[in-house]
Each structure stands twice: as structure tokens, then as C-alpha cells.
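Participant: sequence first, predicted model second:
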Amino acid sequence: MDLEAVRTFVAAADAGQFQEAAAELAVTQQAVSKRIAALERKLGVRLFTRTPRGAALTIDGQAFLPHARELLRVAERAVASVRTGRRPLRVDIIASRGAASGLMRGFHRAHPEIDLGVVMLFDIETAVAAIRSGTIDASFRAVAAPGRPLPEDIESVRVLDEPLQLLTGPAHALAGARSVP
């Protein structure tokens, strides 16, 4: 579907006149008429009834209008998702109940204007590959693993020490310990 025709339809519906829609879109009234006619042919229905005062939506036009508005919103979100500096910040966290998810909730409350996409990737190798490919922007996870340093092109910054609790059976050697380093 031609999004310019849909945009023209919405502008004409809002203005109630093709001439006013043409002025708003910086095109001629003839261009507005042609776009609307092409859209009507594509849909197989009349969207407007022409009146002496302008144009009134038909029942089909009224039915199509909210969907047309949604099409334009979706198109804008699609463009924004790939526009530099406009796509959502994409972050990997290990679990939805961990401290990192709390950080993300706090960030979102503090910065509601920033779109945030949170994912949960399985392991560090998957997270590193996703960072390298640009699929995610950051990952919250423990990265210190004996014998497995991070690749040189990936940087880590300590942002959070999450308290963990060790659960053991009553006969385990660490069962009576008050803390475990």
C-alpha cells in the first residue's frame, strides 16, 4: 500500500478539504485527488463524498481512518528503529528477577523518552556475539570466568555488585558459614 496515499488520506480526513490537505502536504490539490482516487481503487471503496464545502468521510472512510493512522505510526516506528540515534537501546540481562532488571526498570522510569528493548540471552558467548553484531548494545552479567577472559574488542565495566545467597544442605561444609568469599 502506498504510504503517501495513506498519509494524504489522513490529512484530507483531518482537514475536511482536499485544498487544505494539499497545502499541509505541500502538493497540489490535483495530486491529493489523484492519490485519494488511487487509494480508493486499491481498496475498492469510496473513502470520501465530495461536498460543496469539501470532502466528508464515507462509512468506509470512517472505518479505514483509524487503521490508516496506525499504518503511519507503524511506518514511523519502523524508520526510527534503524535511524542512527533513534533505535531502541537494546540490553541483555540474565534474569527478569535479578538486580540488573531492577536497574533497567529504574532507568526506564527515569528516562521514559528512551525506547528500551530488554532481552535475556543464554550465555556469555551469545551475548558477546550479539554485542559484536550490533544486535544488543550492552549486557549485564558476570564476566569473570577462570581461564576465559573477554575478547580484547569487548570492554567490561563493573556497575553492580549483586548480593547472592548460597543454599546448601544441612550437612554441607559451608552450611554454617556466615559468608562465603
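Facilitator: Ah, there it is. Numbering: from 1, shown residues only.
Participant: when you work out contacts or count neighbours from here on, use the C-alpha atoms and nothing else.
Facilitator: OK.
Participant: pull out the buried residues from the longest helix belonging to the chain.
Facilitator: Longest helix in the chain, counting residues (DSSP state H): helix 59-82. By 16 or more other Cα atoms under 10 Å, the buried positions in helix 59-82 come out as 61, 64, 65, 68, 71, 72.
Participant: which stretches of this protein form strands?
Facilitator: 48-51, 54-57, 89-93, 116-119, 138-140 (DSSP state E).
Participant: in CSV, list these along with distance to residue 5 and mean neighbour count.
Facilitator: Converted to CSV, these look like this (distance: least, Cα to Cα, whole Å; neighbours: other Cα atoms under 10 Å):
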stretch, distance to residue 5, mean neighbour count
strand 48-51, 14, 14
strand 54-57, 15, 18
strand 89-93, 32, 20
strand 116-119, 32, 16
strand 138-140, 40, 21
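Participant: and the comparison structure, right after this:
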Amino acid sequence: MPVVVSLVAVVGAICLLDLVLTVGVIRRLREHSTLITEMGGGQPPAPMLETGETAGAFEALSTTGEIVSRAGLSGNTLVAVFSPDCSACKAQLPAFVRLARSFTGGRDQVVAVVAEMGGDAEPYRLELEPVARVVIEREGTGINQALQVRAFPAFGILGEGGEVKVSGLDPDKVVMPVTA
């Protein structure tokens, strides 16, 4: 009987120690969450250049043989950057296609970039070509690099000269700001 009492006491002490350590870890995680929120302002990083910034120079050949370049932009141009291996890209593709269909200027004012990262870009090309000039390029090069893409999918509207009018992760929220 004394052995059982001793074992129960040891197990109880271990459980108490585990409880104290767990409470300490939870407290520390809350402190880190607060620090991370304060450092980042609570906002996720922009997926590409932000409003007011200017895209670097670029020139690319679309899948249909058209030249797409920053110098060739006229008016407002809707841009999107997708990755074939990105589940969020697949989810946002239909919303982007709807937006592109209704975008002022039609297909000539829409550029869709598919960043080759080992996945199959063909389904994106087939879906996007009717509504956009499609460029397939390696991640981190060309238009990806000019727009400083940091997350997929990335959406934006570029003005003449490549100035970013608006950018974001959701095509439904990428709309031209209303000026007073």
C-alpha cells in the first residue's frame, strides 16, 4: 500500500509540474502574439507593390504572342499573379475572371501572370486567355520581379507608367479608389 501512495504522489507532482509549465508557455505565446501584432501593425504584408509605388520596367511575351511591357501600359491595367500550386489562387481564379470580363477596356487592359513553380500552368492559361493577356514566367523574374510579388495570388491596378493604384489579395476588393 505505501508503494501505491508513493506512486500516486509522484504522478501528482509530475502533473502539477506539467500544469505549471503549460501555463508558462501559454503566457509566453500571448506575449509573442502581442509583439508580432505590434510590429506588423496587425496587417498582413502586401502581396506586391503598394498604392503609389511604381512597378519596375518589364517586357514579356504573352502566350498569344503579344508584347506586354510597362512602357506599353495605357490607362488603367488590371494585373494578377497566380501560382499553379497555390490553393488560394485556384479559389480566387473565378472571381478574377469575372472582374476581368467587366474591366474597362476589356482584354487589352488586363494582364495575368502565371509564375512557373513546377505546377501545371496550362489550366490557368486556358481559363485566362479569353479575358487577359497571359504571361507565363519563372517566379521572381520579369513582371513578378517588377511588381515585387511576395504572395500569391496578387491583384492590382496599374496606371500609365506603372504606378500602382491599388493592390491586394482579393480580386473583389481591387477596385479603383473613388476621388472626391
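Facilitator: Nice, thanks for sending it over. As the structure is a prediction and not an experimental result, all values here were calculated from the model.
Participant: overall similarity of the pair, as a TM-score.
Facilitator: With the length set by TM-score structural alignment, normalised by the length of the second structure, the two chains reach a TM-score of 0.23; 74 aligned residues with a Cα RMSD of 6.3 Å.
Participant: still on that earlier bit, the longest helix of the first structure vs strand 89-93, what angle?
Facilitator: 70 degrees (axes from the mean of the first three to the mean of the last three Cα atoms, to 10 degrees).
Participant: who wins for proximity to residue 35 of the first structure among the strands of the first structure?
Facilitator: strand 48-51 (12.4 Å; Cα to Cα).
Participant: ok, and what's touching that closest one?
Facilitator: 55, 56, 57, 58, 61 (Cα atoms under 8 Å, 6 or more residues apart in numbering).
Participant: just to revisit the earlier point, and the strands of the first structure as JSON lines, adding distance to residue 4 of the first structure?
Facilitator: JSON lines is the format used below for the strands of the first structure (distance: least, Cα to Cα, whole Å):
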{"stretch": "strand 48-51", "distance to residue 4 of the first structure": "17"}
{"stretch": "strand 54-57", "distance to residue 4 of the first structure": "18"}
{"stretch": "strand 89-93", "distance to residue 4 of the first structure": "29"}
{"stretch": "strand 116-119", "distance to residue 4 of the first structure": "29"}
{"stretch": "strand 138-140", "distance to residue 4 of the first structure": "37"}
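Participant: tell me how far the nearest residue to residue 8 of the first structure once chain neighbours are set aside lies from residue 21 of the first structure.
Facilitator: Using Cα to Cα, 6 or more residues apart in numbering and skipping residues adjacent in sequence, the residue nearest residue 8 of the first structure is residue 32, 6.4 Å away. According to Cα to Cα, to the nearest Å, residue 32 of the first structure stands 7 Å off from residue 21 of the first structure.
Participant: now list whatever residues contact both of those two.
Facilitator: Common neighbours of residue 32 of the first structure and residue 21 (Cα under 8 Å, 6+ apart) are residue 8.
Participant: ranges for the helices of the first structure?
Facilitator: Under DSSP H, the first structure gives helices at 3-15, 18-25, 29-43, 59-82, 99-110, 124-133.
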